[in-house]
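Enquirer: only geometry, no sequence info:
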């Protein structure tokens, strides 16, 4: 899991870290796309969650080991742009390759994934 910092609030408090869930599959990195209904299809194989250092290097040298999960094909999307990840197909969640070329490129999602989300 990769990390991003979130704001410190109106009172100027300290910033908090939150992990963006990232997985590696066939030399591509996919990021979690929250709250998108999918139908997971064919089992593709194992993926590895990238460990998160949400302590900003203050973990005393302790590093989380990579976590394994299963990847599945997402019905309606090519594996080059998105996969489903979970312990089994019924609980799998959408993960997509980040890109900057779509009409809503601020989302960082490939255009095919944006269309898929809009249609769901």
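Expert: Yep, it's here. If you're wondering where the values come from, they're calculated on a predicted model, not measured in any experiment.

Enquirer: C-alpha only now, for contacts and for neighbours.
Expert: OK.

Enquirer: tell me where the protein has strands.
Expert: Ranges of strands in the chain, per DSSP state E, are 2-6, 16-20, 22-25, 28-32, 40-49, 67-74, 82-86, 93-97.

Enquirer: got another one to weigh against that:
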């Protein structure tokens, strides 16, 4: 449940890649918006699905433009439908879980996946 709460809270927890704002960990891919950047969640990746870039955000007070070029690779995560969550990173070794949201909640299947991955990691 703790992992679910951390993911549901957005990108402001200590596990986040950039805890600078609520949408710093937002990407759009395949017509869906994904959030969350958990670097310590053990993930098994499948095929590379494509590329994306971080979405621009106005909640940090920065007016720095975001590059239009794809900068992050998107991978299928084994054990979860890519319509619900994907792995995002520069390489398969540094992928982080990004999940779709329904408001502030992640789908139940994502919550179950996160809990299982955490239990696997903790032994």
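Expert: That came through, no problem. Note that this is a predicted model, so its numbers are computed, not measured.

Enquirer: need the winner for burial among the strands of structure 1.
Expert: Neighbour counts (mean count of other C-alpha atoms under 10 Å) averaged over each of the strands of structure 1 peak at strand 82-86, with a mean of 27.

Enquirer: quick one, it and strand 67-74 angle?
Expert: Orientation of strand 82-86 of structure 1 against strand 67-74 (axes from the mean of the first three to the mean of the last three C-alpha atoms, to 10 degrees) gives an angle of 130 degrees.

Enquirer: give me the range in structure 2 that strand 82-86 of structure 1 lines up against.
Expert: Under TM-score structural alignment, the match for strand 82-86 of structure 1 in structure 2 covers residues 85-89.

Enquirer: ok now the matching stretch, how far from the chain's centre?
Expert: 6 Å (C-alpha atoms, centre = their mean, to the nearest Å).

Enquirer: post-alignment, it versus structure 1, mean distance?
Expert: Mean deviation of stretch 85-89 of structure 2 relative to structure 1 after superposition (mean C-alpha distance after the TM-score superposition for structure 1): 0.3 Å.

Enquirer: quick one: contacts of that stretch?
Expert: 34, 43, 45, 72-77, 94-100, 110 (C-alpha atoms under 8 Å, 6 or more residues apart in numbering).

Enquirer: with stretch 37-56 of structure 2 instead?
Expert: 11, 15-17, 23-29, 65-78, 87, 92, 94-98, 114, 117-118, 120-121.

Enquirer: with distance to residue 55 of structure 1 added, can I get the strands of structure 1 in TSV?
Expert: Formatted as TSV, the strands of structure 1 follow (distance: least, C-alpha to C-alpha, whole Å):
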stretch	distance to residue 55 of structure 1
strand 2-6	9
strand 16-20	7
strand 22-25	17
strand 28-32	20
strand 40-49	17
strand 67-74	18
strand 82-86	25
strand 93-97	24
